[in-house]
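Asker: Fold the following, please.
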Amino acid sequence: MIMNILYKIVPASLHAHLFHVSITINKPDKNGQCLYLAAWIPGSYLIREFSRNIVEIRAESAGKPVMLNKCDKHTWQAASVKGPLEIHYSVYAWDLSVRGAYLDQSRGFFNGTSVFLAVSGQESNPCYVDIVAPEGKAYKQWKIATTLTKDDAKVGQFGRYQAANYDELIDHPVEMGEFSQISFKACGTPHDIVIAGRHNADLKRLKKDLKKICEYQIKLFGEPAPFDRYLFMTMALGDGYGGLEHRSSTALMCNRDDLPLAHETQIKAGYRQFLGLCSHEYFHSWNVKRIKPAAYAPYDLSQENYTRLLWAFEGITSYYDDLTLLRTGLISQQDYLDLLAQTITGVERGNGRTKQTLEDSSLDTWVKFYRQDENSPNSLVSYYTKGALVALCLDLLIRQQSAGQKSLDDVMRALWLRYGQDFSSAGLGVAEADWERLASEVTGLDLQSFFDLALRSTQELPLQTLLAEFGVEWQMRAAVGASDKGGWLDKVLPPSNSLGIRSSSDGSFVKLSHVLDGGAAQAAGLSAGDLLIAINGLRVTSGNLEAQLASQPINGELDVLAFRRDELMRFNVRLQHSAENTCGLKLKALDAEKSMTRDAWLLG
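Answerer: As a prediction, the model looks like this:
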């Protein structure tokens, strides 16, 4: 069998962090073959210029050099040849994230968008890839984890794999090294969990908990699962967090202390967060990998792809990730309300929600959300967090106005049947107006005014009113210290003094990372990046800042010394009360009928 496009990737120089990649193109363009590398990776909406990591590249045919001209930042043009064309290049892999490529003597990892040049004009052709083991006795125990379809390779082993086309090739990341692995079946579909890095995780418990999450979401959309097998590939670190979805796998990073230990019986906060991350990325198997915005059907990986729908694809996914934990019995109802309160708090604490609509947040993701700076809390709103709150409001509104006959679950299933189930063959994406139209069609409700308010205005969402209808008590209070992210307090303390800042430690100084609109610091002229030295003649540190502020009289004035760059500056600051922007939620006692309505929402 002739393989028209054959890739080979070798972890060739582990200490220098270099993958060597070659491509054999048996039928190159007779006018000269063009090749290009992706500029971004689906699921992470920022131009990342992966081509910058190609450190050397050359072409040859029949053993003789072929001229290779670089056309732009990520495109190359080979001269015309009569026979097969070979491209050889090295990729620097030192990105310890879920988005790029990484290689050292302990592990290797890559996404196809970082290492595989596309053969222009032949993207729809089958692709084969030889994944080669590193040389040396130290690496004899290395194996790989991927959901690429094996060709002559054995499962988990180095060898040849295949993909139906280039789009499929780059949607199956590869982990290589020595790692822990455990397997289970969810609704009859094989699933694997792989954990690289040092850890002491209770894999049996992790398997049991992930099985519940997977089976719930498969049944939510309808069996069978949309893949033949699924892989959770996780890198455990001393400090790390992140995830990126793929069509039959997800790449994850977590703090190793967040993983469950054998002696632990409760779900600690870190493990709850990790399960929520797994739930989020798994839900994307339906909502974004197969139910896609029309702007992503297909992706154009050479430039930004704009859509106003990220609230629906990331926000709704963020709504269901924690709700899945509740509906599978992994967390309690109060745990869920605490997580919801933290989301509300996060949105309330950003003045950007009064300036940027949710649709604009989606459009601006390429220049704002993934490029956040010191002014971001004042200028943007997250389509993840506010999108999750819009999903909550939409779900409760549908349940309320349909007398419990319909819900957001019905909308998601309808989206799956119309757009997602046959996406691999039909390739039909959701147009921006179609999402809202389908929601009204499925529920039989006029939702136009809600969508106008929630998506195209900066007005407050009707959260408190809707939650009250479902027996959830609302509390909005001032934060109790910098670590207070939200949650119900039985005794609400009076507001404390506030500078209106976010800060971090910088050696022995307090560094202002953000200065919030309307706060005392901004009014006095303090700015992000300033280093606080003293307040009223006393040295200030991260450890005593809150105590120093608390010791001052209400609306008191402060003499603040700070460095800006290398200049010492003095500021007169008049303190303000901390804002009441911290949310708490708890269940109210209800009669039997209303309690059933609430349970239908929370428990599914």
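Asker: switch to C-alpha atoms for all contacts and neighbour counts from now on
Answerer: Noted.
Asker: Give the closest residue to the residue nearest the centre of the chain in space, chain neighbours not counted.
Answerer: The centre of the chain sits closest to Gly243, judged by CA atoms, centre = their mean, with a distance of 5.1 Å. Residue nearest to Gly243 in three dimensions, not counting chain neighbours: Leu252, with 4.3 Å by CA to CA, 6 or more residues apart in numbering.
Asker: re the thing from before, secondary structure element holding the residue nearest to the centre of the chain?
Answerer: strand 242-245 (DSSP states H and E).
Asker: Give me the distance between the following helix or strand past that strand and the centre of its chain.
Answerer: Counting by DSSP H and E, the next helix or strand C-terminal to strand 242-245 is strand 249-255. Distance of strand 249-255 from the chain centroid (CA atoms, centre = their mean, to the nearest Å) equals 10 Å.
Asker: Buried residues of the helix or strand that strand 249-255 is followed by, list them for me.
Answerer: For strand 249-255, the following helix or strand on the C-terminal side (DSSP H and E) is helix 269-283. Under the neighbour-count criterion of 16 or more other CA atoms under 10 Å, helix 269-283 has 270-283 buried.
Asker: again, but for stretch 360-374
Answerer: Using 16+ other CA under 10 Å as the test for burial, stretch 360-374 gives 360-366, 368-369, 374.
Asker: starting at the chain centroid, how far to it?
Answerer: That offset, for stretch 360-374, works out to 14 Å (CA atoms, centre = their mean).
Asker: ditto for stretch 312-325
Answerer: 11 Å.
Asker: Take the buried residues of stretch 360-374 and keep only those in helices.
Answerer: Among the buried residues of stretch 360-374, the members found in helices (DSSP state H) are 360-363.
Asker: Columns distance to Gln122 on top of these, output as TSV?
Answerer: Converted to TSV, those look like this (distance: CA to CA, whole Å):
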residue	distance to Gln122
Asp360	35
Ser361	35
Ser362	32
Leu363	30
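Asker: any idea which of these is closest to Glu441?
Answerer: Using CA to CA, Ser362 comes nearest to Glu441 of those, at 24.2 Å.
Asker: Would you do the same for the sequence below? I want to compare the two.
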Amino acid sequence: MPRTRLTAACLVLLTAAAAPAMAQTSTPVVVDARDAALALPRAQPAIPAPQDRPYPGVIQYRADITDLDRRIIRVRQTIPVAGPGPLTLLYPKYLPGNHAATGPIQLLSGVTVTANGQRLEWLRDTLDPYAFHLDIPAGVTEIEVQFQQLTQPDSSNWRVLMTQDMVNLQWEKAILYPAGYYSRQIQVAPSIVLPAGWKYGTALTTEARDGDVAAFETTDLYTLIDSPIFAGAHYRRIDIDPVGDRVHLNLLADEEKGLAATDDQLKLYENMVLQADRLFGARHFDNYEFLFALTDQMGGIGLEHHRSSENTGKPEFFTDWSKSAGDRGLLPHEYAHSWNGKFMRPADELTANHNVPTQNTLLWVYEGQTEYWGDVLAARAGLHSKEVALATLANVAAFYDNQPGRQWRALQDTNNHNLLGYRVPGQFPSWMRGTGDYYRESLLIWLDADTLIRAETDGRKSLDDFAKAFFGHDDCSWTPQGYTFDQVAAALNAVHPHDWADFLRERLDAVGPDARAPLAGLERGGWRLTYTDKPSDAEKAVSTGWANDFQYSLGFTLSGDKIANVRWGGPAFEQGIGAGWSLTAVNGKAGSAEALRDAVTAAKDGSPLELLIKSGDRFRTVAFDYRDGLRYPRLERIQGTPDRLSDILAPRRR
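Answerer: Predicted coordinates for the structure are as follows:
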């Protein structure tokens, strides 16, 4: 190894610094960000904060969705500019209904900007990769921006948006817009190029269609992003409005036969619209478009918008109606969001544009009460039979009654945590808790509130009165309004005086070994949670995976031969079983869900319950001392008590 030569000056410095200086040679040097910017190809300007002022001119936007084989959406935008100087373009980061920074900037490619036929170079922001900085030359009045959205062939990372038979165009994932302005102050004239012969559904108003090019009326960026398109080769649009032609079901399918909804089925969706009218007492849209794709090829979705919603179901959703019972609550949920989450929404989610961070402190209202009303509307409309509605509620109650995660984590934190990642799965969900909790556990809180109001007013008032007062004012207005925790509590007090702030905070902030699921509403509603070893047909329809579900017996589920969803503290967990194990044998015979069900049942009479499990090249034999048999959740009527729950689920006559 060559020796390092030290100059006399270096030797003098080292001698003077002595040991302490030598010890500091590995300490990182902190460079001021302003100094670091000097090393960039050119100075990086600040991203302008949004201001409530009109953007000069109208952005011309065209999306070409015809490249189905390569699954590429090609975009061209013509953006007017006010004059020379810096301009920052933003890619949407905080997407509506996602409550997190989920804009798939990774799928944006080929960004090219030109002006007067000359290419303009852009600089991506070094701190915020969703921002692109430009320097507009003198004499330029508009720029042309072209890029591609590279949609995915499978849903392993992002949803599939393009198939051979349908496309889900979500504007927020395929657009750049100028920074420094509120979204509602930026005007856009959108258009799309469709595959030959395709039709589409959207809340946007079509201005003209020339062959396979559709142009829409100029609108603001906020409304555009809130108005996605479902387009496809197999399409049907149906009026389901019982009092006019303002609510429509836009069906798309992988094959034409998937569109065959019967008149009786469609009548149930008409009932849903009627029951929503009676619940809220007002409408906050001109037209509402359900976009409903029946597919096993495009990625699944249920996403709310103010005047539409994006939804998917199984290809046989209508044609094999009995098997769709557990999925019929999706459209009522998304429809209820038009009132709760869109017209009225948490004030901390009313952001100036789609790159201002959202806050999620009230998701237990935004999503939780919507989950409640979605299930209630499904039952009142007849989309859910009473048996299916009870089975759905039993599943929710059982999950949270057996969830140990609240020992360390309050429900409120699942709202705040959502910004870390949108519904990111993890191991031991019963311990980690998840973003689904602000939907389903919050549903139980709202049932608790509803039954309390009914009990203390002898049935004269209910949460329906809150819904009409809080969400149903200003009929025909669809300008979003924000709400706060104090306003929610005050509105509940206006219906029935109670310490609602304390009521809500007790349930939202409950944490520790004594914290329990909020099940009081069930018993006040006249029902209690029990378990059965033989689920009914309705319970099987709701829990389609019931045959592989051992959550409330051994404490896990089976996915094929894989052991999954191990319940923290349950029998399997106590045997040292976690992620990565698979079931090989049950009592010395080939393992399967059926064999395991039989063995768990036989163990009630003292028979052995021994599993051979495998992880990698390691095998283990595990013996369970479990004698309680199979356990599936069920609601049981408490005789001699008022049946308030049945009243909640019954259709409203006016």
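Asker: The residue nearest to the centre of the first structure against Ser44, yeah?
Answerer: No. Using CA atoms under 8 Å, Gly243 of the first structure makes no contact with Ser44, being 9.8 Å away.
Asker: So which elements touch the longest helix anywhere in the first structure?
Answerer: Secondary structure of the first structure per DSSP H: the longest helix is helix 203-221. When contacts are defined as 3 or more CA pairs under 8 Å, 6 or more residues apart in numbering; DSSP states H and E, helix 203-221 of the first structure sits against strand 180-186, helix 269-283, helix 316-327, helix 408-415.
Asker: which residues in the stretch 501-604 of the first structure form strands?
Answerer: 501-506, 509-515, 531-535, 538-539, 557-564, 567-574, 576-577, 582-587 (DSSP state E, counting those that start in this stretch).
Asker: which stretch among the ones you listed comes nearest Asp300 of the first structure?
Answerer: Taking CA to CA, strand 509-515 is the member of the strands of the stretch 501-604 of the first structure nearest to Asp300 of the first structure, at 34.9 Å.
Asker: Phe232 of the first structure maps to what in the second structure?
Answerer: The alignment partner of Phe232 of the first structure in the second structure, by TM-score structural alignment, is Phe290.
Asker: what's the distance between Val81 of the second structure and Leu90 of the second structure?
Answerer: Using CA to CA, to the nearest Å, we find Val81 of the second structure at a distance of 15 Å from Leu90 of the second structure.
Asker: list the buried ones in the longest helix of the first structure?
Answerer: Using 16+ other CA under 10 Å as the test for burial, helix 203-221 of the first structure gives 203, 205-207, 209-218, 221.
Asker: quick one, that helix and helix 316-327 angle?
Answerer: Here the directions of helix 203-221 of the first structure and helix 316-327 differ by 120 degrees (axes from the mean of the first three to the mean of the last three CA atoms, to 10 degrees).
Asker: so helix 203-221 of the first structure versus helix 408-415, what angle?
Answerer: Interaxial angle, helix 203-221 of the first structure versus helix 408-415 (the same axes, to 10 degrees): 70 degrees.
Asker: what's the mean deviation for whatever helix or strand comes next after helix 203-221 of the first structure versus the second structure?
Answerer: Once the chain leaves helix 203-221 of the first structure, the next helix or strand it forms, by DSSP H and E, is strand 230-237. Comparison of strand 230-237 of the first structure with the second structure after fitting gives an average deviation of 1.3 Å (mean CA distance after the TM-score superposition for the first structure).
Asker: what's the angle from strand 230-237 of the first structure to strand 180-186?
Answerer: 150 degrees.
Asker: How far off centre is strand 230-237 of the first structure?
Answerer: For strand 230-237 of the first structure, the distance to the chain centre is 14 Å (CA atoms, centre = their mean).
Asker: before we move on, what about stretch 561-576 of the first structure?
Answerer: The answer for stretch 561-576 of the first structure is 37 Å, by CA atoms, centre = their mean.
Asker: list the buried ones in it?
Answerer: Within stretch 561-576 of the first structure, the residues scored as buried using 16+ other CA under 10 Å are 561-563, 569, 572-576.
Asker: Pull the most distant pair out of those.
Answerer: Among these, Phe563 and Gln576 lie farthest apart (CA to CA), at 22.5 Å.
Asker: what does Asn360 of the second structure align to in the first structure?
Answerer: So, by TM-score structural alignment, Asn360 of the second structure is matched to Thr307.
Asker: count of residues packed around its match?
Answerer: 20 (other CA atoms under 10 Å).
Asker: Over to Ala433 of the first structure?
Answerer: 10.
Asker: Can you tell me what it aligns to in the second structure?
Answerer: By TM-score structural alignment, Ala433 of the first structure lines up with Asp486 in the second structure.
Asker: what residues are up against that match?
Answerer: The neighbours of Asp486 of the second structure, taking CA atoms under 8 Å, 6 or more residues apart in numbering as the test, are Ala501.
Asker: Let me know the distance separating it from Ala325 of the second structure.
Answerer: 37 Å.
Asker: hmm, back to that, please convert the helices and strands packed on helix 203-221 of the first structure to a markdown table, extending it with distance to Ala468 of the first structure.
Answerer: Formatted as a markdown table, these follow (distance: least, CA to CA, whole Å):
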| stretch | distance to Ala468 of the first structure |
| --- | --- |
| strand 180-186 | 36 |
| helix 269-283 | 25 |
| helix 316-327 | 18 |
| helix 408-415 | 19 |
